[in-house]
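Q: have a look; sequence and predicted model below, questions after that.
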Amino acid sequence: MASEFEWETLVGVKIPELEKQLHSEGFRNTYVWEDGPDRRYSDHTHPAETAHIILEGEMTLTVDGRSTMYGPGQRCDVPAGTVHAARMGPAGCRYLIGEK
């Protein structure tokens, strides 16, 4: 649901600082992931809440039929069990993931 998503712009912050912030919010696992151009993930869920902070490129997340594009410095949190799909931009996407 759109109301369950939080996003904020985080520009000019280094990855270790972002990881520290995620750890302080209770995200136990953090790692950088990279997807190639136009990579798609069909509807799926995660057993735990996840945070995605875009480092390079673009990612479009779709929840309940609503698609939102995220670019460098933007963050989206996906609650545990939320059905969502993702599509990467034409240049791919590199992002930091946090898992609770």
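A: Noted; the coordinates are in hand. Numbers count the residues shown, from 1 in each chain.
Q: CA only for contacts and neighbour counts going forward, please
A: OK.
Q: now the helices for this protein?
A: Taking DSSP state H, the helices of the chain run over residues 15-24.
Q: what's the single longest strand in it?
A: Scanning the chain for the longest strand, with DSSP state E as the assignment, gives strand 84-99.
Q: helices and strands around it, which ones?
A: When contacts are defined as 3 or more CA pairs under 8 Å, 6 or more residues apart in numbering; DSSP states H and E, strand 84-99 sits against helix 15-24, strand 29-35, strand 40-44, strand 50-63.
Q: as JSON lines, these with distance to I97 would be great.
A: Formatted as JSON lines, the helices and strands packed on strand 84-99 follow (distance: least, CA to CA, whole Å):
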{"stretch": "helix 15-24", "distance to I97": "9"}
{"stretch": "strand 29-35", "distance to I97": "5"}
{"stretch": "strand 40-44", "distance to I97": "15"}
{"stretch": "strand 50-63", "distance to I97": "5"}
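Q: the structure to be compared is supplied as follows:
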Amino acid sequence: MENKEKIKQRMLREGFSIISEYDDPPNEVFPDHDHPGDQLLIIVRGSIEVTVSGKTSILKPRDEIFFPAKVVHKAKIGPEGCLYIDGERPAAQE
């Protein structure tokens, strides 16, 4: 499995300038929301259930998901918690 630093370096190369590491507790819920810029999540440990446009996926270690700017999505952390890297690419200035 890629280590966290390699994941973060990849995100930087791909233009994600805001990079955070989260270790969320089991069963935490994130209701419908969006982001002003693009977002990329890469799972390191545990699992997360993500719903986008009515389609639900369960992501496990090494899985990733990309959310284009302003796409509404929701998530629920799995029963074992979830450690993931979150990359955000700020929206272009108009």
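A: Great, that's in hand. Computed from a predicted structure; not experimentally measured.
Q: let me know which of the helices and strands packed on strand 84-99 of structure 1 is tucked in deepest.
A: Among these, ranked by average contacts under mean count of other CA atoms under 10 Å, first place goes to strand 50-63 (a mean of 21).
Q: please tell me which residues of structure 2 that one aligns onto.
A: Mapped onto structure 2 using TM-score structural alignment, strand 50-63 of structure 1 covers residues 39-52.
Q: mean deviation of that stretch from structure 1?
A: Here stretch 39-52 of structure 2, set against structure 1 after superposition, deviates by a mean of 0.6 Å using mean CA distance after the TM-score superposition for structure 1.
Q: isn't P61 of structure 2 right up against I43?
A: Yes - under the criterion of CA atoms under 8 Å, P61 of structure 2 makes contact with I43 at 4.8 Å.
Q: for the residue nearest the centre of structure 2, which non-adjacent residue is closest in space?
A: Of all residues in structure 2, the one closest to the mean position by CA atoms, centre = their mean is L41, 2.4 Å from it. Counting by CA to CA, 6 or more residues apart in numbering, L41 of structure 2 lies nearest to D86, which is 4.7 Å off, once chain neighbours are set aside.
Q: neighbours around that neighbour, how many?
A: 21 (other CA atoms under 10 Å).
Q: just H35 of structure 2 next, same as before
A: If we define neighbours as other CA under 10 Å, then H35 of structure 2 has 17 of them.
Q: okay, now the residue lying closest to it once chain neighbours are set aside: neighbour count?
A: Nearest residue to H35 of structure 2, sequence neighbours excluded (CA to CA, 6+ apart): K70, at 5.3 Å. Neighbour count for K70 of structure 2, taken as other CA under 10 Å: 14.
Q: just give me the match in structure 1 for K70 of structure 2.
A: In structure 1, K70 of structure 2 lands on G81 (TM-score structural alignment).
Q: what angle separates the longest strand of structure 1 from strand 40-44?
A: Strand 84-99 of structure 1 runs at 90 degrees relative to strand 40-44, counting by axes from the mean of the first three to the mean of the last three CA atoms, to 10 degrees.
Q: strand 84-99 of structure 1: how far from the chain's middle?
A: Distance, stretch centre to chain centre, for strand 84-99 of structure 1: 6 Å (CA atoms, centre = their mean, to the nearest Å).
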